[in-house]
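> Kindly return the folded structure for what I paste below:
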Amino acid sequence: MKDLTKPNSERQESMIAQYGYNTKKAMMSLHFLLFLVRFHNSGFKGFQDAISYEGSDREFMLGLKHGELSLDEFKKIASSNEEIVLQLEQSYYGVPLDKEANYYLKNLLQTLVKNHLKTI
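Okay, here's the model as predicted:
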């Protein structure tokens, strides 16, 4: 979250000028934190439900991406969720590898890295 106000491209510079921070990167950061909480809450069984958003949850995430929260509001939400995730960390170590979830996570990570590299 430290680099939400440092642009790597003209597009990011424009977004930061408009909203005060990189709202897309903020949304992705929160998406990842919430995924960890939601996947844990599903007993490590509901990968698709944990990674997807519908209804008001989806609207909230899109609102974040479109600058509806200030940077301070985002930081409070992200910090709160980060604390929750850190409390769940140990429970992730005891879960056997789920091949389907591993496949989706690898694809998600590859996509995130590719998208990030495009902004450099």
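
> When you work out contacts or count neighbours from here on, use the C-alpha atoms and nothing else.
Noted.

> Residues contacting stretch 3-12, please?
13, 16, 20-23, 25-26, 119-120 (CA atoms under 8 Å, 6 or more residues apart in numbering).

> Tell me the one of the residues you listed nearest V37?
Nearest to V37 among the contacts of stretch 3-12 is A26, at 16.9 Å by CA to CA.

> one more, for comparison:
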Amino acid sequence: MSEKVFTTSELKELKEFEGRQVVLVAKIGSENYNLHDETSDEDYRIYVLPTFEDLYGGKRYVKSVTSETVDYSVHDIRDLAKQLMKSNINFVEALFSVDLTVKHDVVEEMLKMRESIAKMNLPYFYDACFGMFHNKLKHFESSSRESNRYVVAYGYDTKAFMSMYRMMDFILRYEANGFSSFVDAIRYSEEERAYLLSMKHGRFTKTEAENLIQLMKDKVQGVKPAYKGQPFQSETETELNKLLFDTVKNHIQH
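So this is what the prediction gives:
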């Protein structure tokens, strides 16, 4: 018997996932940046509270489901805390999602402090973004597979190019607004959207793309001191840890 794959609407209505209480359902990816188009996937991240069995066995539940209509991954809420404290932009964005289904008070509290969470560890945040850029760069440089529709259409992976540009641009935009607004740095206006999507749709030759990425990389290196000079926000870490600890504790006790 095949496993049931939930639709987007069903995901938002879920109260439990395999016996674990759902606390948050967040859409991730291109729509959060206003860069979605007809080729974009529906991708969600779901967080659940652990069961007593999970705690007793030292288990952190995780599951990924991929289908033709929607992809989603399910994570223990304790992992969200670790992900946020590592300042990974792909996990921080869940708190700023344009499609957020909140099912527990703990999430409401986290949303109140999301700007503080986003800039909790800016030196590490810079390194994490730069690391993701280099991972995309490796893919960009080696992407010649005939199965890659962007390579087939434009001669190189234009989607990876746009992703690299966006990652570098985010670092610049976040520093430019004084680390005051994560959402303003990550989300594009309609005019900006048109420019970035044109990258994905073959506006630049591969040589032009490589030159532009190098230019952005140089600019990002220029703001490195601004990130590295920011102190780690230990008060935010303590508050976040206590919030999630108390939530899990109360959930198990009741």
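
> coming back round to it: give me the buried entries from the contacts of stretch 3-12 of structure 1.
Neighbour-count burial (16 or more other CA atoms under 10 Å) applied to the contacts of stretch 3-12 of structure 1 gives 13, 16, 21-23, 25-26.

> Quickly name whichever of the residues you listed is closest to N107 of structure 1.
Distance to N107 of structure 1 across these (CA to CA) is lowest for K25, with 18.0 Å.

> which SSE is the closest one in?
Using DSSP states H and E, K25 of structure 1 sits within helix 23-41.

> and that helix, how far from structure 2 on average?
When structure 2 is overlaid, helix 23-41 of structure 1 sits 0.4 Å from its aligned residues on average, using mean CA distance after the TM-score superposition for structure 1.

> got the buried residues for that helix?
Of all the residues in helix 23-41 of structure 1, those buried under the rule 16+ other CA under 10 Å are 23-27, 30-31, 33-40.

> Likewise for stretch 60-80 of structure 1?
Buried, per 16+ other CA under 10 Å, within stretch 60-80 of structure 1: 60-62, 64-65, 67, 71, 74, 78.

> Check those residues against D49 of structure 1 and report the nearest one.
Using CA to CA, the buried residues of stretch 60-80 of structure 1 come closest to D49 of structure 1 at M61, 15.0 Å.

> Now which residue in structure 2 aligns to the closest one?
Alignment note (TM-score structural alignment): M61 of structure 1 maps to L196 of structure 2.

> Tell me what angle the helix or strand Y103 of structure 1 falls within forms with helix 23-41.
Using DSSP H and E, Y103 of structure 1 sits within helix 99-118. Comparing the axes of helix 99-118 of structure 1 and helix 23-41 via axes from the mean of the first three to the mean of the last three CA atoms, to 10 degrees yields an angle of 170 degrees.

> Stretch 64-83 of structure 2: end-to-end distance?
17 Å (CA to CA, to the nearest Å).

> can you tell me what part of structure 1 it aligns to?
So stretch 64-83 of structure 2 sits over no part of structure 1, by TM-score structural alignment.

> Quick check, central residue of structure 2?
N90 (1.8 Å; CA atoms, centre = their mean).

> how close does that residue sit to I171 of structure 2?
Between N90 of structure 2 and I171 of structure 2 the distance is 13 Å, computed by CA to CA.

> same thing with Q21 of structure 2?
Q21 of structure 2 is 35 Å from I171 of structure 2, by CA to CA.

> just curious, which of the buried ones among the contacts of stretch 3-12 of structure 1 is nearest to E82 of structure 1?
For these, the residue nearest E82 of structure 1 by CA to CA is A26; the value is 13.0 Å.

> What lines up with the closest one in structure 2?
By TM-score structural alignment, A26 of structure 1 lines up with F161.

> ditto for L108 of structure 1
Matched to structure 2 by TM-score structural alignment, L108 of structure 1 sits unpaired.

> Measure how buried L108 of structure 1 is and give me the count.
Other residues near L108 of structure 1 come to 13 when the count uses other CA atoms under 10 Å.

> Please apply the same query to the one 3 residues further on.
As a burial measure, the neighbour count of T111 of structure 1 was computed by other CA under 10 Å and equals 12.

> if I read this right, H75 of structure 2 contacts K63, doesn't it?
Yes - counting by CA atoms under 8 Å, K63 is a contact partner of H75 of structure 2 at 6.9 Å.

> of those two, who's got more company?
H75 (19 against 10).

> Over to the more buried one. Which of the three states is it?
With DSSP: H, G, I helix; E, B strand; the rest coil as the basis, H75 of structure 2 sits in strand.

> Over to V22 of structure 2?
Following three-state DSSP, we place V22 of structure 2 in the strand state.

> How about the one 3 residues further on?
Three states are possible here, and by three-state DSSP the one that applies to V25 of structure 2 is strand.
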